[in-house]
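**Q** Model the structure of this input:
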Amino acid sequence: MENKKILEFLELVGRLKHVKRTGWVICDIDECESIAGHMYRMGMMTFLLTEGNDPSKLDRFRCLQIALVHDLAECIVGDITPHCGISPEEKHRQEDEAMQKIAELTGFAGDRMYELYKEYENQSSPEAKFAKDLDRYDMILQAFEYEKRENAPKRLQEFFSATEGKFQHPFIKGLVQELYSQREEFEKNTFTNGMV
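**A** From the prediction side, this is the model:
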């Protein structure tokens, strides 16, 4: 592995610290999260898996790795959403090409990242499915945080509607229930206090 290529890789990854997530930009959210911020919290959530809340005994390290690479291609292609007018097939093609370029920069490590990315894309393992749950959960948690920050109940309902009924892992399902409960309470309190 050449140091020159590693530096190029690290600079590409560094872009994710500054690229805002498209969904929030489209919704006019001020000071919205970056792609790296989203992946970081997904990664942190993998530490919360325990023997007690994970009956399927997932490989936590693999879950963490998938969380950290699942949006890596966005450092080259950007955050493409359904609102961008690009077909799912074209999005997949662009991201796959970007991941291959990233993998070439880092040799064996890149092969590993590409393999984990494909696993996530194909949802071909329990760990990849769990990472998908984390991806969706982080999105609705972030949406709720923005609703609270702006004191605007239900403003970002579309993100909740898009994920409804799609969560699979029991631990995440429990977190979703808690989030829904807090969101309902927030809405009730806001209307009760006559602020909306």
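
**Q** only C-alpha atoms for contact and neighbour calcs from this point on.
**A** Noted.

**Q** okay, which residue is most central for this protein?
**A** Nearest to the mean C-alpha position of the chain, counting by Cα atoms, centre = their mean, stands residue 135 at 3.5 Å.

**Q** and it, what is it in contact with?
**A** 42, 67 (Cα atoms under 8 Å, 6 or more residues apart in numbering).

**Q** Go again with 10 Å.
**A** By Cα atoms under 10 Å, 6 or more residues apart in numbering, the contact set of residue 135 is 38-39, 41-43, 67, 70-71, 129.

**Q** what's the answer for residue 168, then?
**A** Residue 168 makes contact with 129-130, 132-133 under the criterion Cα under 10 Å, 6+ apart.

**Q** isn't residue 183 right up against residue 147?
**A** Yes - Residue 183 lies in contact with residue 147 (Cα atoms under 10 Å); the separation is 9.0 Å.

**Q** hmm, back to that, sitting in helices, which of the contacts of residue 135 do you find?
**A** 38-39, 41-43, 67, 129 (DSSP state H).

**Q** List buried members of these by neighbour count.
**A** 38-39, 42-43, 67, 129 (16 or more other Cα atoms under 10 Å).

**Q** which among these gets closest to residue 152?
**A** Closest approach to residue 152 among those (Cα to Cα): residue 38, at 21.7 Å.

**Q** That closest one contacts residue 67, doesn't it?
**A** Yes - counting by Cα under 10 Å, residue 38 touches residue 67, with 9.3 Å between them.

**Q** Now the common contact residues for those two.
**A** Common neighbours of residue 38 and residue 67 (Cα under 10 Å, 6+ apart) are 134-135.

**Q** For the comparison step, fold the sequence that follows:
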Amino acid sequence: MDQKEEEKLHQLFDFFREIDKEKLITRQTYVTGAVRMEDDAEHAWHMAVMAIMLAGYSNEKIDVLKTVFMLLIHDLVEIYAGDTYAYAGVSKEEQHEREARSADRLFGMLPDEGKKLRALWDEFERADTPEARFAHTMDNIQPMMLNDYTGGKAWKEHGVHLAQILKRNEHTAEGSETLWDYARRNFIEPHVGKEIKE
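**A** This is a model prediction of the structure:
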């Protein structure tokens, strides 16, 4: 192995060690049994499995591997930016600005591969491709599913109201109308006590 290849591997493994910190970022979603909150890495793994198995419900044909990779990397920026709870009242602009600075720092560790990762992260943020739209659907539905599975515990603890849930999910159907309809009827309505009307 030549020196250049050795250096490239050093950079990659430095990055791999750095992204292990994603396991330390706690979210506001309870895991099964509501025994503790999940972390970002668990969230990413769960969505990746869901995306593979639910890809047939996408409104548009998607590149599944690209979508999975997008889901696996999109929250890595929270290593530096921290998790922003969906119903915390932080503006999307403020959150994006903080996370973009984190993306610069993290993906900047890898001169070549980092550009590809940053482009994929930016694509997720823009939600302007079939893959990004479906990834957003997974990102919204996974915590909804866990919230339902834990009896609505996180929503109750945070005093989340129906209007907030609907606002948060105003674009969820753009990735999958079928999955949004299913989630609405099975994950939201049982916890808000009324049928949600469009």
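
**Q** before we move on, the earlier item: now tabulate the ones in helices among the contacts of residue 135 of structure 1 in CSV and tack on distance to residue 167 of structure 1.
**A** What follows is these, written out as CSV (distance: Cα to Cα, whole Å):
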residue, distance to residue 167 of structure 1
38, 18
39, 18
41, 17
42, 15
43, 17
67, 16
129, 9
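
**Q** which residues of structure 1 does stretch 134-144 of structure 2 align to?
**A** Mapping stretch 134-144 of structure 2 onto structure 1 (TM-score structural alignment) gives residues 130-140.

**Q** what's the counterpart of residue 7 of structure 1 in structure 2 in contact with, if anything?
**A** Correspondence of residue 7 of structure 1 to structure 2, assessed by TM-score structural alignment: residue 13. Contact analysis of residue 13 of structure 2 by Cα under 10 Å, 6+ apart lists 7, 19.

**Q** do you know how far residue 13 of structure 2 is from residue 168 of structure 2?
**A** Separation of residue 13 of structure 2 from residue 168 of structure 2 (Cα to Cα, to the nearest Å): 36 Å.

**Q** Kindly report the same for residue 81 of structure 2.
**A** Between residue 81 of structure 2 and residue 168 of structure 2 the computed distance is 20 Å (Cα to Cα).

**Q** and the closest residue to residue 40 of structure 1 other than its chain neighbours, how many neighbours does it have?
**A** Once flanking residues are discounted, residue 40 of structure 1 sits nearest to residue 68: 7.1 Å by Cα to Cα, 6 or more residues apart in numbering. Using other Cα atoms under 10 Å, residue 68 of structure 1 has 21 neighbouring residues.

**Q** residues in contact with the aligned partner of residue 68 of structure 1 in structure 2?
**A** In structure 2, the residue matched to residue 68 of structure 1 (TM-score structural alignment) is residue 72. Going by Cα under 10 Å, 6+ apart, residue 72 of structure 2 touches 40-48, 66.

**Q** pretty sure residue 84 of structure 2 belongs to a helix, no?
**A** No - read with DSSP: H, G, I helix; E, B strand; the rest coil, residue 84 of structure 2 is coil and lies in no helix.

**Q** which residue in structure 1 lines up with it?
**A** Using TM-score structural alignment, the partner of residue 84 of structure 2 in structure 1 is residue 80.

**Q** one step back: columns distance to residue 3 of structure 2 on top of the contacts of residue 72 of structure 2, output as TSV?
**A** Output for the contacts of residue 72 of structure 2, formatted as TSV (distance: Cα to Cα, whole Å):
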residue	distance to residue 3 of structure 2
40	35
41	33
42	36
43	37
44	34
45	34
46	38
47	38
48	35
66	31
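
**Q** after the strand or helix carrying residue 18 of structure 2 comes which helix or strand?
**A** Assigned by DSSP states H and E, residue 18 of structure 2 belongs to helix 3-19. Moving toward the C-terminus from helix 3-19 of structure 2, the next helix or strand (DSSP H and E) is strand 26-30.

**Q** Please work out which residues of structure 1 line up with the helix or strand that that next one is followed by.
**A** Later in the chain than strand 26-30 of structure 2, the nearest helix or strand by DSSP H and E is strand 37-39. Aligning strand 37-39 of structure 2 against structure 1 (TM-score structural alignment) gives residues 32-34.

**Q** So what touches that stretch?
**A** 15-25, 40, 142, 146.

**Q** Can you give me the buried ones in it?
**A** Across stretch 32-34 of structure 1, burial judged by 16+ other Cα under 10 Å covers 32-34.

**Q** who are the neighbours in contact with residue 171 of structure 1?
**A** Per Cα under 10 Å, 6+ apart, neighbours of residue 171 of structure 1: 48-50, 52-55, 130, 133.

**Q** That one sits in which helix or strand?
**A** Judged by DSSP H and E, residue 171 of structure 1 forms part of helix 170-192.

**Q** starting at the chain centroid, how far to that helix?
**A** For helix 170-192 of structure 1, the separation from the chain centroid amounts to 20 Å (computed by Cα atoms, centre = their mean, to the nearest Å).

**Q** what comes up buried for it?
**A** Buried residues in helix 170-192 of structure 1, defined by neighbour count with 16+ other Cα under 10 Å: 171-173, 176, 179-180, 183, 186-187, 190.
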